[in-house]
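Q: fold the following and give me the result.
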Amino acid sequence: MSRVRQLKTASPAKLFLRRSRRAFFAVGLFSCFINLLMLTGSFFMLQVYDRVLPSRSASTLVALGVLVTLLYIFQGLLEATRSRIFVRLARSFDLDLSRTIVEVLFETSRASRLNGDGLQPLRDLDQVRSFLSSAGPAALFDLPWMPLYLGLCFAFHVWIGAAALIGAIILILLTAASGMLTSRPTTATVIAGSARIGFAGMGVRHAETLHALGMTGRVIARWQERNLTYLNAHQEAADILAGFGAAGRAFRMLLQSAILGLGAFLVIHQEATAGVIIASSILTARALAPVELTIAHWKGLLAARQGWLSLQAMLANHDTAAKAPVLLPAPKSTLSLEGVAVRPSGDLKVVVADVSFSLHAGQGLGIIGPSGSGKSSLARAIVGVWPAFRGSVRLDGASIDQWNIDELGRHIGYVPQSVDLLAGTIAENIARFRDGVEDWMVIDAAKAADVHEMIVRLPSGYNTVIGEGGVGLSAGQRQRIGLARALFGNPWLVVLDEPNSNLDAEGEQALTKAILEVRQRKGVVVVIAHRPSALVAVDHILALSEGVVQAFGPKEAVLKRITRPASIGPAGLKVVDAGVAP
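A: The predicted structure follows:
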């Protein structure tokens, strides 16, 4: 069963707790000893005041000092070990979920638009991991030991116990109130923070266009509005937490002083010894310390809880089925579409309706049509980027959803409308970042795209490092390297979405040659075209208009049928209404 399937059948919380139950058992055991050792200070002061001072025994004081030192050292070691366990639990949580979250994120991103910059699930994961590695969980493990300290306070005197109990109840109520009042602004902070980061990222990606069109100032103003929303929500949550935190600390200090005063009153009336004054004060402080520490980490706890719930919702709503482990043979015969309809995820409008055709090995198809006719959407459906809303795309009779994603990718070459290269070397991008790739395979793909000479003229050749998105290369260079990546490994099906939009005459000749070579080796090529030069090497045409097939068949017959002179331009050029500019 795949990891995604496992996470669908059980929540991340249950899986994490099940895998980490031994570690949590160890934390609970260590917390038991730590809280018992926390009594050291109280009993030491009790012995000093009630035994050492009345007897004036230096040897007893030294013995107690040595014992207390050893106990404090042991306590320190246990606390350090517990903290290290929490850090490793946080790391384990990240390792358990990070890959799955990124897989789901990529899967969701390719099928629909994400809110903000789309990276909120990773921030949610960071929030949970940060909280697990902080002192917050330790405070939660110490809370169950409050009755022990309160019980000892009652053992000293019922009034001391009652005062400590009332103080604990008040602090618990403060904690609950802070949680209720900060829940809404904390959620608003997360949402607003994601929106501001996403909007800023959009501005950075399109900074050149914004500058050229004089839009920079207005976009920055829009970002400031989102930033102000985030700051207001953050300030509201921070003010509430700061107020309750300060109130909790002040009340605990007041309660500690009140316990000292109450102890002194009891000593005056000879109902308690002098040691009880200090010991009860230390015990009360220790009993209430976990509550105060919980208040201090309440913001982190709320953020972690919000992140945890978001991750659970994201994984629960993910509906990708686990792929069968059976490896299908490489396609080599037929690409067929059977009544394919395409609808972007989250959109009710069908952008491509009931497309059916078949292509056999060695054939090439050009898809033409006006802008917005659904050409790119159909291309995404053919390569499996967008699942067909209705109908099926089949390779040699098998629908593409039967294929393992990574294995299917070996048989498909794809150049999207906007070529996005990844940060790395040119060779890594062409090789699709596969490990163990022979150099000749990369060079063969580059030569098939006729980009080898261009690459070797670069300062570091194939080892030239490019930035994310292909920073450092021209649009034409990115498109030709994207074509080389699509041709890497000689895939059987090659889908090219406007592959000549940024190419010069030399690049278009290379594109035509590459398409012909794919057909000659009995592959299938699908080309989305706005310029007729991209159609030179195909033998079939499919014309789309508003998502509906207008014509399909041999190139010459279809073009003759769907094109007509609409007007004569000033240069005497025919204007064609089939979505292919002359």
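
Q: C-alpha only now, for contacts and for neighbours.
A: Noted.

Q: tell me where this protein has strands.
A: For the chain, strands defined by DSSP state E occupy the ranges 334-342, 352-360, 364-368, 390-395, 398-399, 412-415, 424-425, 465-466, 493-497, 524-528, 540-545, 548-554.

Q: now do the third one: which elements does it pack against?
A: Contacts defined by 3 or more Cα pairs under 8 Å, 6 or more residues apart in numbering; DSSP states H and E place strand 364-368 against strand 524-528, strand 540-545.

Q: please give the structure of this sequence too, so both can be compared:
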Amino acid sequence: MKQATRRSRDDGSEVYNALKASSPAFIGVAVFSAVVNILALTGSIYMLQLYDRVLSSRSISTLVGLSLIVLAAYLLQGGLDTIRGKMLARIGARFDELLSRRIFDLVAAMPLKGARQAESLQPIRDLDQIRGFLSSLGPTALFDMPFMPIFFIGCFIIHPWLGWMSVVGGIVIIALTLYTDAKSKGPSYELTKSAAERHAMAETSRRNAEVVRALGMVEFLGRRYEEVHTKHVDDGLRASESTSGISAFAKVFRMILQSGILGLAAYLVIKGEVSGGSMIAASIMMSRALAPIEIAVAHWKGFTAARQGYRRLEHILSVVPAQEELMPLPAPKGQVVAEDIYVGAPGTNTPIVQAASFQLRAGQGLGLIGPSASGKSTLARALVGVWPMLRGDIRLDGAAIEQWESDQLGRHIGYLPQDVELFDGTVAENIARFQPDASPEAVIAAAKTAGAHDLILGLPEGYNTRIGEGGTSLSGGQRQRVALARALYGDPFLVVLDEPNASLDGAGDEALNEAILSVRKRGGIVVVITHRPAALGNVDLVAIMEEGRIKAMGPRDEVLQAVMKRNTTPAPAPARAAPGAAPQAASLREVG
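A: Just a heads-up that it's a prediction; the model follows:
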């Protein structure tokens, strides 16, 4: 899969290559379309023969023979048309299959690039729109259009006036179609954008339903949703109104054209220039000649959406290329080094963490403390490789984390974020990180290390208990203990815990400290971010962060004593300040 992705980047657009992979199927559709369009002449030829041969000869046998031939031709045409539709549906499914995993990786990575929720989910909708158009009747118009000249030539053969009328009618309908596309392009884009914003807001409200209800935010968010929804409805109206008048005129024009050619043919019959059968045949031929255009007009909305989705996917896949296949590295077991790193939020160039440097060896534990908004969680995200570094390097045993594939790096990382997120599934699946080959022994070992084994056994179905989306069936403390077990699963080398005791009681604090000690004893490295000193009992180093910088780092007891001494030392009385002068900076805030 990765080799195919790398080739696609070398040879051209990934989206184009996904379509190109179905080239043999497209050729088959084109061949079937040729046969279907040739068989579409059946009706015209049948009418000519009825009027010019059967009626004049009054031959029942000729009528029966021609009718049986026409029936066979129609059955063959219907069968080939059915097969053509199924082939297009499979082309759409194949296109989706080739890109779906890449799109999922893209959706999972875009929030880490600073994308909003509406933007992050747009690639999935774009893929659905392209697949939906490929599976519809819309593409058949593209395959039928090359055969339109055959029917126009047939009209010319019957009579030049009929041919010219058909050509002029086709040109007018094509012009109306292009004009419709030009007018609908902008409104269609705005409609897609507002639909994504509405969906994102509804999904955010759904995920935070408890907070919304408890804090009395229903009415206010409802008003905000109503504004977004109204904008979406207005965009829909503008998109509809931009084409409704043109579509109505095109429909009326096609009816006028259909009746007009019959009237012109009748005039030519009266003049004795064509036969009665030619009149009906010309009407059928013109109708068939214009059929691809009418199908294109009917599916133009889907075509426009698919085209916009194609361009967006091409752009975003080029901006966020797939990770190249990297050579596997040996499991880290020696040290973690941060070298003068600057870290900013995804999508920004403003550093939150600045000039942070430290070195941790196997078996060490670091407690990271400091006031809120000092950059502790940002540093944690950089250590596990989810937030980008603006400058500097983080290395595991000398290898920068960029040299690791994300999944390979994840096997050596344990991470408990400040905001715990669990997934819909069983407790065991969540602890095992949804690895299909996870062993029960490893899951239980992680749970025991986190002090969560007895807690899990007390659940209705133990490790097989389904916890619901976000772990809604668990309490806050239970979610945190399960998430800690997930972070410890597989004995990772580097374990980063961000506020791991925020929802824990005394027994939970004790289990957390035992887990930290067990990681150090087996030769791992632990980084603990906390405001509660209870979590620092089994670390040997403490670092203080202020304003995005590491202000002090050293043995735990020495650093904590220095902080306590500084906070308990009375500050000297400030000198009388001049009028309008700014107050002096406050001392280091108390930790804990």
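
Q: present the strands of the first structure as a markdown table; the columns should include distance to residue 292 of the first structure and mean neighbour count.
A: As requested, the strands of the first structure are exported to a markdown table (distance: least, Cα to Cα, whole Å; neighbours: other Cα atoms under 10 Å):
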| stretch | distance to residue 292 of the first structure | mean neighbour count |
| --- | --- | --- |
| strand 334-342 | 56 | 21 |
| strand 352-360 | 60 | 18 |
| strand 364-368 | 67 | 26 |
| strand 390-395 | 57 | 21 |
| strand 398-399 | 59 | 16 |
| strand 412-415 | 58 | 24 |
| strand 424-425 | 49 | 18 |
| strand 465-466 | 51 | 18 |
| strand 493-497 | 60 | 25 |
| strand 524-528 | 64 | 27 |
| strand 540-545 | 67 | 23 |
| strand 548-554 | 66 | 16 |
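
Q: would you turn these into CSV with distance to residue 64 of the first structure?
A: Formatted as CSV, those follow (distance: least, Cα to Cα, whole Å):
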stretch, distance to residue 64 of the first structure
strand 334-342, 80
strand 352-360, 84
strand 364-368, 89
strand 390-395, 81
strand 398-399, 79
strand 412-415, 77
strand 424-425, 64
strand 465-466, 67
strand 493-497, 81
strand 524-528, 86
strand 540-545, 91
strand 548-554, 90
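
Q: among these, which is nearest residue 60 of the first structure?
A: Checking these against residue 60 of the first structure by Cα to Cα gives strand 424-425 as the closest, at 70.1 Å.

Q: which other helices and strands contact the closest one?
A: Judged by 3+ Cα pairs under 8 Å, 6+ apart, strand 424-425 of the first structure is in contact with strand 465-466.

Q: quick one: contacts for residue 258 of the second structure?
A: With contact set as Cα atoms under 8 Å, 6 or more residues apart in numbering, residue 258 of the second structure has these partners: 283, 286, 287.

Q: so which of those residues persist in the first structure?
A: Here is what carries over to the first structure from those, by both residues aligned by TM-score structural alignment, their matches' Cα atoms under 8 Å: 283, 286, 287.

Q: ok, back up a step: including distance to residue 338 of the first structure, could the helices and strands packed on strand 364-368 of the first structure go into a markdown table?
A: Listed next are these as a markdown table, based on distance: least, Cα to Cα, whole Å:
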| stretch | distance to residue 338 of the first structure |
| --- | --- |
| strand 524-528 | 16 |
| strand 540-545 | 15 |
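
Q: out of these, nearest to residue 149 of the first structure?
A: Nearest to residue 149 of the first structure, of all these, is strand 524-528, at 74.9 Å by Cα to Cα.

Q: ok so, going back, so which of the helices and strands packed on strand 364-368 of the first structure is nearest residue 344 of the first structure?
A: Between residue 344 of the first structure and these, the shortest gap by Cα to Cα is with strand 540-545, which sits at 17.5 Å.

Q: what lines up with residue 190 of the first structure in the second structure?
A: Counting by TM-score structural alignment, residue 190 of the first structure lines up with residue 192 in the second structure.

Q: and for that match, the neighbour number?
A: Residues near residue 192 of the second structure, counting by other Cα atoms under 10 Å, number 19.

Q: how close does the residue nearest to residue 364 of the second structure when sequence neighbours are not counted get to residue 148 of the second structure?
A: Nearest residue to residue 364 of the second structure, sequence neighbours excluded (Cα to Cα, 6 or more residues apart in numbering): residue 525, at 5.3 Å. Between residue 525 of the second structure and residue 148 of the second structure the computed distance is 72 Å (Cα to Cα, to the nearest Å).
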